[in-house]
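Participant: below: sequence and its predicted model.
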Amino acid sequence: MSKELMWWVIAVVAVAALGVALWGPILSNVEQPEYNVVESSGSIEIRDYKPMIVAEVQVSGDRGEAIGKGFRIIADYIFGNNTAAQKVPMTAPATQQGREKIAMTAPVTQHGGGNGWTVRFVMPASYTIKTLPKPNNPAVSLKEIGAKRFAVIRFSGMGKKDSLIRHTKKLNDFINAEHLTPLSAPTYAFYNPPWTLPFLRRNEVMMEVYGDPPE
């Protein structure tokens, strides 16, 4: 192989690799839920989210298996499997929450419901519950969610079980230190397509909370 051809091949491979690296973040540059940051501390924020509409599905199985299953069902709805055969713009993140109960007087969760999960996509803000096309699949539900306050920790990587557990503990420690009351089980939020490089990924653990951070 000549030097010129070798350098041409290297250049093509480099450009292709860069394209793969950037493709995930580019595709993730979509509409996201609106919120105001009340307080920040490193990778943790307290956010006030505005009301939103979500499409959700109940799935069971291992956490990784469940998010994939739920994603496919809701993606089928927004890609046109609805009464209007209409595409709904993709948003980020996709969220996943275990069916858990939580003690309202202390930051301790009581796990229940086995391996059941709720997977959600937030619908674009331009829609109302009346203007969104209705799902053909009865497993998909459209719900209006009121304004809520969340404590959120952000991190990169693959969002595997150990990482989720570790960051959930950090978030719980922060909630304790801020004297906030948790109102929900942890919600896992994933912002990127599966082919996004780990260090470019945006993942979050979110917990609805009540109370104001200390001055």
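Facilitator: Noted; the coordinates are in hand. Numbers count the residues shown, from 1 in each chain.
Participant: when you work out contacts or count neighbours from here on, use the C-alpha atoms and nothing else.
Facilitator: Fine.
Participant: in the longest helix seen in the chain, which residues are buried?
Facilitator: Longest helix in the chain, counting residues (DSSP state H): helix 3-27. By neighbour count with 16 or more other CA atoms under 10 Å, helix 3-27 contains the buried residues 21, 23-25.
Participant: what do you get for stretch 22-41?
Facilitator: Of the residues in stretch 22-41, 23-25, 28, 32-33, 35 count as buried by neighbour count, 16+ other CA under 10 Å.
Participant: put this next to the first one:
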Amino acid sequence: MKISLLLSVFAVSILGIYSEVNIPPTCKRIECPIYDVIEAGKDYQIRRYNSSVWISNSPIEDISLVEATRTGFRRLFDYIQGNNNYKQKIEMTGPVLSEVLPSDGPFCKSSFVVSFYVPKLNQANPPPAKGLQVQRWKNVYAAVRQFDGFVSDTDVGKEAAALKDSIAATKWSSFIDQSRKAGGHASVYSVAQYNSPFEFDNRVNEIWFLFDLENGLQAM
């Protein structure tokens, strides 16, 4: 199983299977985390992200992903503008990532962790700041679905359900379930937003199901 996966990754790197359509236009002008496309399925991609560093809010309790992301974004934007212990300005990156831990009921608050990707220049020593945490990710996999327009609370649930349906009959669904049981990423899904609120064209958003493939392989 592991050998087969490695061969697939090797084939991707040799053949250059990167679709320009699937790279958010924003990432051509600002820094974004690097990934390999492991599989391009119908309405989804499986990506392997290299180890990376993120700066994150403490969990925000809210019934709205849109409002929680707005709250988290303001805190993080102040951080990169120099409101940190080093008074250091940091370049804006993409995406703004909101990890979602849904509540048990329709009218209960969910938890949202909003994060900025830390540029490579700052990853070795990201400035600390009160109320923010540094997340250091090892290599991680993601099942990804893209959608356009402005993110709304209603659309996010629909897009996450569509991604779940797209991978339901694949091995990736099992890997994700097993990874979660083995203590992988706790979020049910994450929402990646690549555009500023003032950009109206070529908007790209993504739903991510993050998972640890090694945990999934070991549990299969």
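Facilitator: Received it, and whenever you're ready, just let me know what you need. From a predicted model like this one, the values you see are computed outputs, not experimental measurements.
Participant: look up the counterpart of stretch 68-88 of structure 2 in structure 1, residue range please.
Facilitator: The aligned range for stretch 68-88 of structure 2 in structure 1 is 66-86, by TM-score structural alignment.
Participant: buried stuff in that stretch?
Facilitator: Within stretch 66-86 of structure 1, the residues that count as buried by 16+ other CA under 10 Å are 66-67, 69-71, 73-78, 80-82.
Participant: which of the residues you listed sits closest to G116 of structure 1?
Facilitator: A66 (8.3 Å; CA to CA).
Participant: tell me how far the closest one lies from R72 of structure 1.
Facilitator: From A66 of structure 1 over to R72 of structure 1 the distance is 10 Å, taken as CA to CA, to the nearest Å.
Participant: helices of structure 2, residue ranges please.
Facilitator: Along structure 2, counting by DSSP H, helices occupy 2-15, 65-80, 120-123, 153-167, 171-181, 213-219.
Participant: structure 1: which residue goes with K158 of structure 2?
Facilitator: Using TM-score structural alignment as the criterion, K158 of structure 2 maps onto R166 of structure 1.
Participant: how about the buried residues of stretch 66-86 of structure 1 in TSV, adding distance to S40 of structure 1?
Facilitator: Formatted as TSV, the buried residues of stretch 66-86 of structure 1 follow (distance: CA to CA, whole Å):
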residue	distance to S40 of structure 1
A66	31
I67	28
K69	33
G70	31
F71	30
I73	35
I74	32
A75	33
D76	36
Y77	36
I78	34
G80	39
N81	40
N82	40
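Participant: my read is that V96 of structure 2 contacts S196, right?
Facilitator: No: contact criterion CA atoms under 8 Å: V96 of structure 2 and S196 do not qualify, at 9.6 Å.
Participant: what about the two, which has more around it?
Facilitator: The residue with more neighbours, out of V96 of structure 2 and S196, is V96; 22 against 12, by other CA atoms under 10 Å.
Participant: which residues does that one contact?
Facilitator: 73, 114-117, 192-194 (CA atoms under 8 Å, 6 or more residues apart in numbering).
Participant: most widely separated two among those residues?
Facilitator: Once CA to CA is applied, the contacts of V96 of structure 2 give V114 and Y194 as the farthest pair, at 13.3 Å.
Participant: more crowded one of the two?
Facilitator: V114 (29 against 23).
Participant: counterpart of that one in structure 1?
Facilitator: Residue pairing (TM-score structural alignment): V114 of structure 2 is matched to V119 of structure 1.
Participant: tell me who's in contact with its match.
Facilitator: By CA under 8 Å, 6+ apart, the contact set of V119 of structure 1 is 56-59, 67, 70-71, 94-97.
Participant: could you dump these to TSV with distance to R154 of structure 1?
Facilitator: Listed next are the contacts of V119 of structure 1 as TSV, based on distance: CA to CA, whole Å:
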residue	distance to R154 of structure 1
E56	23
V57	24
Q58	25
V59	25
I67	18
G70	22
F71	21
A94	14
T95	13
Q96	15
Q97	16
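Participant: for L197 of structure 1, state which of the residues you listed is nearest.
Facilitator: Nearest to L197 of structure 1 among these, counting by CA to CA, is A94 at 17.4 Å.
Participant: nearest the geometric middle of structure 1, what residue?
Facilitator: The centroid of structure 1 falls nearest to A189 when counting by CA atoms, centre = their mean (2.2 Å).
Participant: and the gap between it and T95 of structure 1?
Facilitator: Using CA to CA, A189 of structure 1 is found at 4 Å from T95 of structure 1.
Participant: ok, now M6 of structure 1?
Facilitator: Distance of M6 of structure 1 to T95 of structure 1, given as CA to CA: 45 Å.
Participant: V13 of structure 1 too?
Facilitator: In terms of CA to CA, V13 of structure 1 sits 34 Å off from T95 of structure 1.
Participant: go on, I78 of structure 1?
Facilitator: In this view, I78 of structure 1 and T95 of structure 1 are 15 Å apart by CA to CA.
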